[in-house]
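Participant: Could you look at this predicted model? Sequence included:
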Amino acid sequence: MQRQKIVIVGSGLAAYVLASKLWQHADVTILTKNAIQNSNSIRAQGGIAAAISVKDQWQLHVEDTLKAGLFHNHRVAVETLVKEGQQVVKRLLRKGFLADRNQQGELLFGREGAHSQRRIIHAGGDQTGKYLINFYQKLLQGRITMIEGQLAVDCVTKAGECKGIITIDQQNQYHTYSADHIVLATGGFGALYDTTSNDPSITGDGIAIAYRAGAIVSDLEFVQFHPTMLATQARYNDLISEAVRGEGAILVDQDQREIMIDIHPLENLAPRDIVARAIMTEITKGNQIFLDIRKIKNFQTKFPFINSVCEKNNIDLQQGLIPVKPGAHFTMGGVETDLLGRTNIPRLYAIGEVACTHVHGANRLASNSLLEGIVFATRLAEYLQMQPSLSFDNISENQPKQLSRQQPDFEQLRKRMTAYVGINRHETGLKKMLEWLNEFTIIHENDLLSYALSREQIQIQHHLLVALLVTKAARKRTESKGAHYRVDYPNQSEQWKNKSITFQLIKQGVKV
């Protein structure tokens, strides 16, 4: 029986989980635009949320997820995540994943914002993502093909199906890969913002590629800003895990005043969007905000990575105060899929943060992202194992025409996204952003190869298209809900209840 050819674009947790379950049945290739270590997954300090404690129940995890998501989530998707999450996490532990345990060998369960129970499993204290990626990389060593340094350009579609993917390497050479199935696992678009926890490579490439191919994209206005990024002048900021507040840290200003009292019943463990806006309000007033960690015993042992980050930035933890500010962290929207990872284009799939399964709603519950990557990659693997190998033609590469295109500086784009499509949004700013974007040529159609674009120019085309779609979605939703906050529409509108904003490229334009 002929083995399937499966190409996965991206090298985060979802990609590795999928590959780990397919390599025995298919020839698997992972493509990544930089190095395999460049992903958000490897940076994840938080853990895996799973209701596997004897004191916990999956129904409680469901309710916590729905509440954090302002009930914009699809309940069936949430129940799928939580129920199947229990099983995949138990299997992961049985396979030897080294989660943190106490001296008696019992799992240590942490608690993070908006969770009603202690259900967060960590590894290496605050290095869960790194431990997961290392675990799967060792498992896959020598079993799949890994290709680094290739930026995905466009899908190849014929007769309404995805037949392959085109990439460009760091020498501006194009490559074409035919496959039975193309899986996008490229992450979100947090690095389009000026302050972010994301790896610099996470700029929405998969969303742009899928959209130009005709895939539906949904809920792009919901961008989660993590409340506690380390407040430094660095271009990309280190994250101070929510688990620190879960262990007892509180947010204070320079005068030691607690800022979350009377803001929300959960105070320092309120949902992320509420905490982020509270901090931004204080910063706007000219106040400095700190995490007061003095109540946490053995901080250096519990949070070794955060401890090293603070030392690197000359922050004296003996004082017990870590300076923080909000930054772009996670995107709830993305390429719309069903619960098997299928898009509306046959043979094109999306998993992980690039996908929108509607599991997170308007605001992701802490530590549900690693769980999402594992659960939905597992579901897609089980589906693909049941599919026959298809016959497909080799794809010929086109010779692009010479055409110069005006393009902005990436730093300009990041600063404008932060200013106009950031934590607090307003019609005036969103309109300014759209007017600025309209000054540039943004290629919507699935034909970037028609132009003689360099790798850098292709990358900025991805950036511009995603920025345009996010801004349009944020402007269209005239209400505040979860991670989408409109200063001019501060209240949730009944007419928008559970309605998603979707975009799809149609022959004559954009359908909304």
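Facilitator: Looks like it arrived, so ask away. None of the values given here were measured: they were computed from a predicted structure.
Participant: alpha carbons only for contacts and neighbour counts from here, please
Facilitator: OK.
Participant: just how off-centre is the lengthiest strand in the chain within its chain?
Facilitator: Counting residues, the longest strand found in the chain (DSSP state E) is strand 321-331. Relative to the chain's own centre, strand 321-331 is displaced by 15 Å; criterion: Cα atoms, centre = their mean, to the nearest Å.
Participant: One more to weigh against that first structure:
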Amino acid sequence: MMTTSSIPPSPAIVDDRVRADVVIVGAGVAGLYAAARLPDHLEVVVVDKGVPGGDSGSSPWAQGGLAVALGPDDSPAVHAADTRLAGDGLCDPVAVDVLTREAPGHVRQLLRMGAQFDRVAGELDSDDPGHLDLAREGGQRVPRSVHRADATGAELVRVLRAAAAPKVSRLAGIAVGLAQDDARRVTGLWVLVEGRVVAVEARAVLLATGGCGGLFAATTNPAHATADGVALALAAGAAVRDLEFVQFHPTGLAVAGTWRFLLTEALRGAGATLHDAQGNRFLLERHPDAELAPRHVVAKAILDQHDGTAWLDATHLSEQQFASEFPTVLAGARRYGFDLVNERVPVTPAAHYQVGGVRTDLDGRTSLHGLYAAGEVASTGVHGANRMAGNSLSEALVFGARAVDALVAELPSRQGDLGPAPALASRPSVATDGLRDRLRSAMLTGAGPVRTEAGLATVAAALDTMVGDLDLPAAVPDEVELWHALRVSRLLVRAARLRTESRGGHWRDDHPASDDAWADVHLEHVATRRPGDG
């Protein structure tokens, strides 16, 4: 939740235009860390959707921690090996080495900025990361996650909002298109603000828009996580890749509704176990690390149980330990009528993380001049076919910082021409709730954690029909969001149909094994249409 002191001022809008040096789209960890590192003399505008409370993204909800090699039995090399193993053969080893080598320095920077991470009992506050308590999460062979109880994302956002607020202005609205000059260089952003389209002229644009959980009828993400950044990049002609890889977190609380309350993996790191309906632990035979196997292994094992549901048992933890280490999940489960202290609770996988995204190099550059990307929206090569627990926050920091460094070094001397604004329908707005429900249901059923050609073909046909129902959005945020979601969903399904194997988070029941022919193969897409083409 934003406090009054952390809400930046709004920029001056003159004749439906805003001028800036840099525009950052998204206000999660990647975007805020980038904003905080930008030089003070630059005019920076942060665009977010203006959802009440300011928490339209996933960063404030992150429970676990950020994976950093700080422990006595850990090293960047061990961290890298674990990351590559979770990535199931598709990680870029150079990107992984960058992440694991540079992450410790960013933890030190966060401590200097005032981050309050949990410490080893008896240790006093200091900037020494060696005093930090480390949790173990899935795919980590040793404890590696720096955390703040089970609300690490909220702590990071608190610190970074305070650091970024004095340096930026905030425009509340939804991006509807990237501006480009005749050379296709990105020169700004078109933003829908209270029913009118505002042009934000900028010398560079950083996408930090988060992921795609809102495309599915079961997700740990906010409903507004609708893959906007990927849709914006596609429409502008930037390359995107690996969209078939979506991570489904194994332990979403099995309750009715779209949102699945997340039961952090750190619970399993603290000894919680998973059981079938008869009370048997079923992961012991699946993987040497049992409940702490990589997430795609645990998710598939749960889905193989009756009704795709398992039971998480954390009753070995005392009420006092829950209150000090896991207050978020304890209170959240109780809101839904479950008591983690005294009973096993039902869990099922839910869409959690967009592994693919806008293709970038190691410095956040996309395939378009003037456009950078960082955080979940970006495909840096770190995660491969599945993300190791704890690497999302670390990646947001490491590559958010690298993107800013490259952006500043390459900043042109002036803004370019904006080019045509994206086309919007002039008709009255339509009710989108029914369409959105159809999209989410179709995506979970046909393109969820278990896929087949028949299921993917069915969802592809359903999406084609929905696009006919909303061929062009009106100037209404819900329609723009749904338009973005539909376009990205269609491309995700196309990629999933092409990859006729099972690898990482992409499981094909009709092709249940990995195929050497797909080793090191990344599916990349570049659209040919320009903004304004309809």
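Facilitator: On my side now, so go ahead. Just so it is clear, the model here is predicted, and its values are computed rather than measured.
Participant: that older thread, which stretch of the second structure is the longest strand of the first structure matched to in the alignment?
Facilitator: Counting by TM-score structural alignment, strand 321-331 of the first structure falls onto residues 344-354 of the second structure.
Participant: Name the residues that touch the matching stretch?
Facilitator: Residues outside stretch 344-354 of the second structure that contact it (Cα atoms under 8 Å, 6 or more residues apart in numbering) are 211-213, 216, 218-221, 243, 245-254, 260, 299, 302-303, 308-315, 338-339, 376-377, 448-449.
Participant: could you redo the last one with a cut-off of 6 Å?
Facilitator: Applying Cα atoms under 6 Å, 6 or more residues apart in numbering, the set of residues contacting stretch 344-354 of the second structure from outside is 211-213, 218-220, 246-254, 299, 309-313.
Participant: So which of those are in strands?
Facilitator: Filtering the contacts of stretch 344-354 of the second structure for strands - DSSP E - leaves Val246, Gln247, Phe248, His249, Pro250, Thr251, Gly252, Leu253, Ala310, Trp311, Leu312, Asp313.
Participant: residues contacting whichever residue in the first structure pairs up with the last one?
Facilitator: The criterion is TM-score structural alignment: under it, Asp313 of the second structure has Asp292 as its aligned partner in the first structure. Contacts were defined as Cα under 6 Å, 6+ apart; by that measure Asp292 of the first structure touches Ala249, Ile250, Gly320, Leu321.
Participant: how about the second one, what's its match in the second structure?
Facilitator: Think Ile250 of the first structure. Per TM-score structural alignment, the equivalent position to Ile250 of the first structure in the second structure is Thr273.
Participant: From Leu284 of the second structure, how far out is that match?
Facilitator: From Thr273 of the second structure across to Leu284 of the second structure, the span is 10 Å (Cα to Cα, to the nearest Å).
Participant: Can you pick out the residue with more neighbours from these two?
Facilitator: Taking neighbours as other Cα atoms under 10 Å, Thr273 of the second structure and Leu284 compare with Thr273 leading, 22 against 13.
Participant: what about Glu235 of the first structure, how many neighbours?
Facilitator: Glu isn't right for residue 235 of the first structure; it's Arg. Residues near Arg235 of the first structure, counting by other Cα under 10 Å: 10.
Participant: In which helix or strand does it reside?
Facilitator: Under the criterion of DSSP states H and E, Arg235 of the first structure resides outside all helices and strands.
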